[in-house]
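Engineer: no sequence on this one, just coordinates:
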């Protein structure tokens, strides 16, 4: 029997935005590039490639070469404050680190972004014990109020040994031993420096460091009715295109004619294509790697016949338990943690779908009726 109280909870909100962009726009108009750059922690990439019975070598290399990242176990946050670490890594490259074995709604979580911001979401006990300035989480309404946000800017001038702010932060992290298992990758500004230097640094300090690589899986559908986009004035509805991409990614069989409201029908107009490859790649991807992948997909598309490969799609999924998702915005909890985007790649344009959770606080308790 269903709990009768469940119906009293409001449904979580999310937003799907859609926009079209010409490849010939000036750089300042590349809002799609800002979407890629402002989505720091990416754990899965999904590609749909028509007329691709076998994975192209360039694509395999792009997704598996130089995409290594590191799993560092039981790493104290205090290590990020070390003067040696700040000078050698934080100030000389782009660093992405996020706690990977903690749940956002019940555990303490942490992330470090390339701009030098350390983001923490803490329970009430840890927050009070830490005694650093923070704020109540803005995206949840619950009783008791027990989730707090702490941010530390490690690139500001006052964050260095001898300064009061640095002393306050390091003293707090010394007294409260905050440790996490991190996914971490570092892109040095100097191309002559090996990115694995950061792994050696932590290994030499005695921490367990494991190199991880992305993994690939794929499936092929021999015949698919693919939505028509931008051809002789014909264009499938954007919502139907987005739904079609999701169905192909999940392996949902589409019906030619719908018989119930629950069935998903083939979008119209559509064209028959062969050997659609649905490729799933899991790992830890930086915005720079995804921008490079997009450029390679564009070049490959130009080399293919338009009738065989009308367009491609790339969907990027964010980490579901990272403290932030878009830019430096606080990530909401498991009421709705949607944070993904889909790029539909055509020869003359790009179409962007961005899925984000509501910025409105989500109520996690049943609102009482005082009139009863």
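Structural biologist: Looks like it came in fine. The model shown is predicted, which means the values in this text are computed figures rather than measured ones.
Engineer: Please make it C-alpha for all contacts and neighbour counts, starting now.
Structural biologist: Fine.
Engineer: Apart from its chain neighbours, what residue comes closest to the residue minimising distance to the centre of the chain?
Structural biologist: Computing the C-alpha centroid of the chain and ranking residues by C-alpha atoms, centre = their mean puts residue 318 first, at 1.9 Å. In this structure, residue 318 finds its nearest non-sequential neighbour in residue 42, 4.4 Å apart by C-alpha to C-alpha, 6 or more residues apart in numbering.
Engineer: cool, residue 355 as well?
Structural biologist: Among residues not flanking residue 355 along the chain, residue 16 sits closest, at 4.6 Å (C-alpha to C-alpha, 6+ apart).
Engineer: thinking again about what came up before, quick check: the residue nearest to the centre of the chain vs residue 43, distance?
Structural biologist: Applying C-alpha to C-alpha, to the nearest Å, the value for residue 318 to residue 43 is 6 Å.
Engineer: before we go on, here's another structure to hold up against the first:
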């Protein structure tokens, strides 16, 4: 057997229990740490259709843009910097690139620009960087991280000119690029969009009603439920994989964690796109409002997936895909205003916040 197949890759799972009524809870700050969200899934047990206020939040999530073959030096264009980047109205991510093979780019809402480059591209760029944490034998990948709001990167300064020259004249890096449309920030993008081939996309919303579903008996203390098995079950439900584990089926060995109960129906709803942390915050607020209604099940789950090939994971930390690329968190909300948060990353990432 190959050495790499002898053991399951290490993963990181951080579990935290707190209450929305506790002023010291960190949930809001933790949600803000994951800048690029690809998918949000919600599971509402004993529910057949999304409540109107929750559906309104899904439908109000802003659209985003896909720009084809965008020269990355355009992100340093002075009008774009002044009207979009410095105002915190924009964030973006290279699209269709693989973090373990290609050059990848992330522009974060705090104005930080991160480039994950192969060795040849890094040497062509000619600016300061550091070896990737995920180099295994040789330094074949490097990371360049720049704060575009820092005075050292002011237009006309030495640092700014060197980076622009590297991206425009030496490296000439181009990539398909996803660009967010923050509220009030659409006008600041028009000059950039007018120069390139682009398309606007609405987040894709899917809902699925589940009949006769086995659910774990979840309480706010969760002492009897193993978090790994719970996350497996939530993932199986979201992927429409049966957890009945009947004797004549060999497709799946997943089962619903014990103790369990049977519900006549449940609603699984998800939204996919380039989603901002603020969108997730609004969904959490509406999930809490749903739990305040009478005669509903005492819990709701919300799972948020980051982009597998994003060059950043939590905050400004580097993200790597060598074996798995997991980057998600799952939130269980209860009627008594408590919650349990599970944060997960792959085998080589740093510990979530």
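Structural biologist: Cool, the structure landed. Since this is a predicted model, take the numbers as computed values, not measurements.
Engineer: what residue of structure 2 takes the place of the residue nearest to residue 318 of structure 1?
Structural biologist: Residue 42 of structure 1 maps onto residue 37 in structure 2 when the alignment is built from TM-score structural alignment.
Engineer: Tell me how many other residues surround that match.
Structural biologist: 22 (other C-alpha atoms under 10 Å).
Engineer: Could I get the contacting residues of it?
Structural biologist: 273-277, 304-307 (C-alpha atoms under 8 Å, 6 or more residues apart in numbering).
Engineer: who wins for neighbours among those residues?
Structural biologist: residue 274 (27 neighbours).
Engineer: still on that earlier bit, hang on, the residue nearest to residue 355 of structure 1 packs against residue 352?
Structural biologist: No: checked against C-alpha atoms under 8 Å, the pair residue 16 of structure 1 and residue 352 is beyond contact range at 10.0 Å.
Engineer: For the two, indicate the residue with more neighbours.
Structural biologist: residue 352 (25 against 15).
Engineer: What separation do you get for the alignment partner in structure 2 of residue 347 of structure 1 and residue 285 of structure 2?
Structural biologist: By TM-score structural alignment, residue 347 of structure 1 lines up with residue 335 in structure 2. Distance, residue 335 of structure 2 to residue 285 of structure 2, using C-alpha to C-alpha: 13 Å.
Engineer: Tell me who's in contact with the residue mapped onto the residue nearest to the centre of structure 1 from structure 2.
Structural biologist: The equivalent of residue 318 of structure 1 in structure 2 is residue 306 (alignment by TM-score structural alignment). Shown in contact with residue 306 of structure 2 (C-alpha under 8 Å, 6+ apart): 34, 36-39, 313, 327-328.
Engineer: rewinding a little: between residue 335 and residue 285 of structure 2, which is the more surrounded one?
Structural biologist: Using other C-alpha under 10 Å as the criterion, residue 335 of structure 2 and residue 285 rank with residue 335 on top: 19 against 12.
Engineer: so who does that one touch?
Structural biologist: 288, 291-292, 298-299.
Engineer: Only the buried members of those: can you turn that into a ChimeraX selection?
Structural biologist: Typed into ChimeraX, the line below selects the buried ones among the contacts of residue 335 of structure 2, using 16 or more other C-alpha atoms under 10 Å:
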select :288,291,298,299
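Engineer: Under the alignment, what does residue 165 of structure 2 map to in structure 1?
Structural biologist: Under TM-score structural alignment, residue 165 of structure 2 pairs with residue 171 in structure 1.
Engineer: which part of structure 2 lines up with the longest strand along structure 1?
Structural biologist: Longest strand in structure 1 by number of residues, with DSSP state E as the criterion: strand 270-285. The alignment of strand 270-285 of structure 1 onto structure 2 (TM-score structural alignment) spans residues 260-275.
Engineer: what about residue 64 of structure 2, neighbour count?
Structural biologist: Residue 64 of structure 2 - counted by other C-alpha under 10 Å - has 21 other residues nearby.
Engineer: swap that for residue 48 of structure 1, please
Structural biologist: Neighbours of residue 48 of structure 1 using other C-alpha under 10 Å come to 23.
Engineer: Is it in contact with residue 281, as I believe?
Structural biologist: No: assessed by C-alpha under 8 Å, residue 48 of structure 1 is found out of contact with residue 281, at 11.7 Å.
Engineer: Heading C-terminal from the longest helix along structure 1, find the next helix or strand.
Structural biologist: Secondary structure of structure 1 per DSSP state H: the longest helix is helix 287-302. Using DSSP states H and E, the helix or strand that directly follows helix 287-302 of structure 1 along the chain is strand 312-318.
Engineer: Name the residues that touch the next helix or strand after that following strand?
Structural biologist: Counting by DSSP H and E, the next helix or strand C-terminal to strand 312-318 of structure 1 is strand 339-345. The contact list for strand 339-345 of structure 1 (C-alpha under 8 Å, 6+ apart) reads 298, 311-320, 325-326, 350-357.
Engineer: can you give me the offset of strand 339-345 of structure 1 from its chain's centre?
Structural biologist: Remark: strand 339-345 of structure 1 is offset 11 Å from the chain centroid, using C-alpha atoms, centre = their mean, to the nearest Å.
Engineer: what about the helices in the stretch 51-200 of structure 1?
Structural biologist: 57-64, 83-85, 124-130, 164-175, 197-204 (DSSP state H, counting those that start in this stretch).
Engineer: Now tabulate those in TSV and tack on distance to residue 184 of structure 1 and mean neighbour count.
Structural biologist: Shown next, in TSV, are these (distance: least, C-alpha to C-alpha, whole Å; neighbours: other C-alpha atoms under 10 Å):
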stretch	distance to residue 184 of structure 1	mean neighbour count
helix 57-64	17	14
helix 83-85	14	13
helix 124-130	24	16
helix 164-175	20	15
helix 197-204	9	16
